[in-house]
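*Asks:* Prediction below, plus the sequence it came from.
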Amino acid sequence: MTDHERCRWAEKDPLERAYHDTEWGVPERDPRALWECLMLEGFQAGLAWITVLRKRDAFRAGFAGFDPHKVARFTEADILRLLADAGIIRSRAKIEATIRGAQIFCEMHARGESFADYCWSFTGGQVLDGGGTTQAVSAELAERVSKDLKRRGFKFVGPTIVQAWLQAVGIVNDHSAGCFRRVG
C-alpha cells in the first residue's frame, strides 16, 4: 500500500493500480508499443479495461508479441486459433481489425512513415495537458485522430477508444490534478 494519491479509476484493483503507477500516461515513443496499445484498446470496446488488462499476456502470446509484421500475415487458420483461445476476448471482428491494423502499420512502414511519428504528429510531438480535471481538451483531439485512423482503414478506433488510448500512451496527460503521476 502506498500513501500516494492516484487517479480514482486506479484505486481499487491491484492490477489496475500497478498499471496506473508504472505504465498509464507514460509517453510512449515506440511504434510497436503504440500500435499494441491501440489494438488492445479496440478489444476493450464495450468492456472494462481491467478485462483486457487481465488478458494482456494471453493477447501477447496469441498475437505473436504484437509484432505487426507477423500479425499482418495471419491467416484464417490464425483467426480460428484465436477464436478458440479462451484467454483472450474472442471477437472475430476485433481479431480481424487487429490483423488489418497490422497490415496498415506495415504499409505505413513500407512507405517510410513511422507509426510513432504519425501518432505524435497530432500534438507536434509534445504531451498535451488534458487539464487533470476535464477531458474536453483530449476529446477534441480524439475526434481528429479517430477520423484520421478510420480514413486509413483502422477499425475499433472511435473517439472514446482513441481518447483512452491517447491517455494510456501519454500523448495526453489526463492524470487527475492530485495524482502523484501528474507532471506539470
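*Replies:* Received it, and whenever you're ready, just let me know what you need.
*Asks:* From now on I want contacts and neighbour counts done on CA atoms only, so please keep to that.
*Replies:* Will do.
*Asks:* by contact count, what packs against the helix or strand in which residue 141 is found?
*Replies:* Secondary structure from DSSP states H and E places residue 141 in helix 136-152. Helix 136-152 sits against helix 159-168, with contacts defined as 3 or more CA pairs under 8 Å, 6 or more residues apart in numbering; DSSP states H and E.
*Asks:* Put this next to the first one:
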Amino acid sequence: MEKTRCDWCGSLPIYVNYHDEEWGVPEYDSRALWEKLVLDGFQAGLSWLTILKKRDAFRSAFAEFNPEKVAAFTQADVQRLLGDAGIIRHRGKIEAAISGAQAWIKLEERQGFDALMWDYVGGQPLVNRFETMAQVPPSTEFSERISKDLKKLGFKFCGPTIVYAWMEATGLINDHLITCHRHEEVARLAR
C-alpha cells in the first residue's frame, strides 16, 4: 500500500528517504543540531534538494562539521572552500559557518547548544496538526525570537524562515501533515 506523505516530498527517492527517515525526527545531539542549522543557512535562496545532493561534500569540506575544527578555519580555508565545486560557494555563508562554530563552542561551554534549543520548546517537540501545506507558515513569532537570540550569540544566516525550517527538520516542531504517515511516528520519537 502506498504511504501518504507531506506534499513537499514528491516522489524523488532522495526526498522520499529524507522525509521518511530524517525530517522532523527529534534531534538531541548538539553537534548535529548545529550541522543542520549551517546547512539550512546554506540553503537560503536555493532548494533543499540542492543541499541534500551536496550534503556529503559539505561534510567533507567542513571537517564532518566538527565545530572545534571549523572554528579554527582560516582565510586560507575560506579560499579553499570558495574553490570547492562540491558545495555552495558563497563567502558570507562560509564565513557564517566558521563564526557559527565559534559561537557554538562558547554556548556549548555555558549550557550546550542542544539544551538551549530544546529549552525553547520545554524539552518536547511542538506538535502542529496541519492538514494542508498552505497552513504551514514560513516563519512564526517563535522562530523570529529564536533567530534574534541566535544572532545575539554570534550566529549568522539564521533568519526566522531559516530557523523555522531548521526547527521542522530537527523535530523541535512536528510539521508533518496529519494525513502523512510520519506525523504520529515522529510524535512517538520524542523523549
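*Replies:* Alright, I've got the coordinates. In this text, all values refer to a predicted model and were calculated from it rather than measured experimentally.
*Asks:* returning to that earlier point: the helix holding residue 141 of structure 1 vs structure 2 - mean distance after superposition?
*Replies:* Superposed on structure 2, helix 136-152 of structure 1 shows a mean distance of 2.3 Å to its aligned residues (mean CA distance after the TM-score superposition for structure 1).
*Asks:* ok, residues contacting that helix?
*Replies:* 104, 122, 128-131, 155, 157-160, 162-163, 166, 172 (CA atoms under 8 Å, 6 or more residues apart in numbering).
*Asks:* Also stretch 50-69 of structure 1?
*Replies:* 15-16, 32, 36, 40, 43-44, 70-71, 82, 85, 87-89, 102-103, 105-106.
*Asks:* Weed out the non-buried ones from the contacts of helix 136-152 of structure 1.
*Replies:* Buried members of these, counted by 16 or more other CA atoms under 10 Å: 104, 128-131, 155, 157-160, 162-163, 166, 172.
*Asks:* Quick check: the farthest pair among these?
*Replies:* Farthest-apart pair in those is 104 and 131; separation 32.3 Å (CA to CA).
*Asks:* quick one: the strands in structure 1?
*Replies:* 128-129, 172-173 (DSSP state E).
*Asks:* These: which one's closest to residue 97 of structure 1?
*Replies:* strand 172-173 (24.3 Å).
*Asks:* burial measure for residue 80 of structure 2, as a count.
*Replies:* 12 (other CA atoms under 10 Å).
*Asks:* residues contacting the residue in structure 1 that it lines up against?
*Replies:* Here residue 80 of structure 2 is matched to residue 81 in structure 1, going by TM-score structural alignment. Shown in contact with residue 81 of structure 1 (CA under 8 Å, 6+ apart): no residues.
*Asks:* repeat for the one 10 residues further on
*Replies:* Applying CA under 8 Å, 6+ apart, we find residue 91 of structure 1 in contact with residue 83.
*Asks:* so what corresponds to it in structure 2?
*Replies:* Looks like residue 91 of structure 1 aligns to residue 90 there (TM-score structural alignment).
*Asks:* Spit out the contact partners of the closest residue to residue 25 of structure 1 other than its chain neighbours.
*Replies:* Nearest non-adjacent residue to residue 25 of structure 1, counting by CA to CA, 6 or more residues apart in numbering: residue 170, 3.9 Å away. Residue 170 of structure 1 makes contact with 24-28, 127, according to CA under 8 Å, 6+ apart.
*Asks:* 6 Å - rerun?
*Replies:* Residues near residue 170 of structure 1 by CA atoms under 6 Å, 6 or more residues apart in numbering: 25-27.
*Asks:* Sounds good, over and out.
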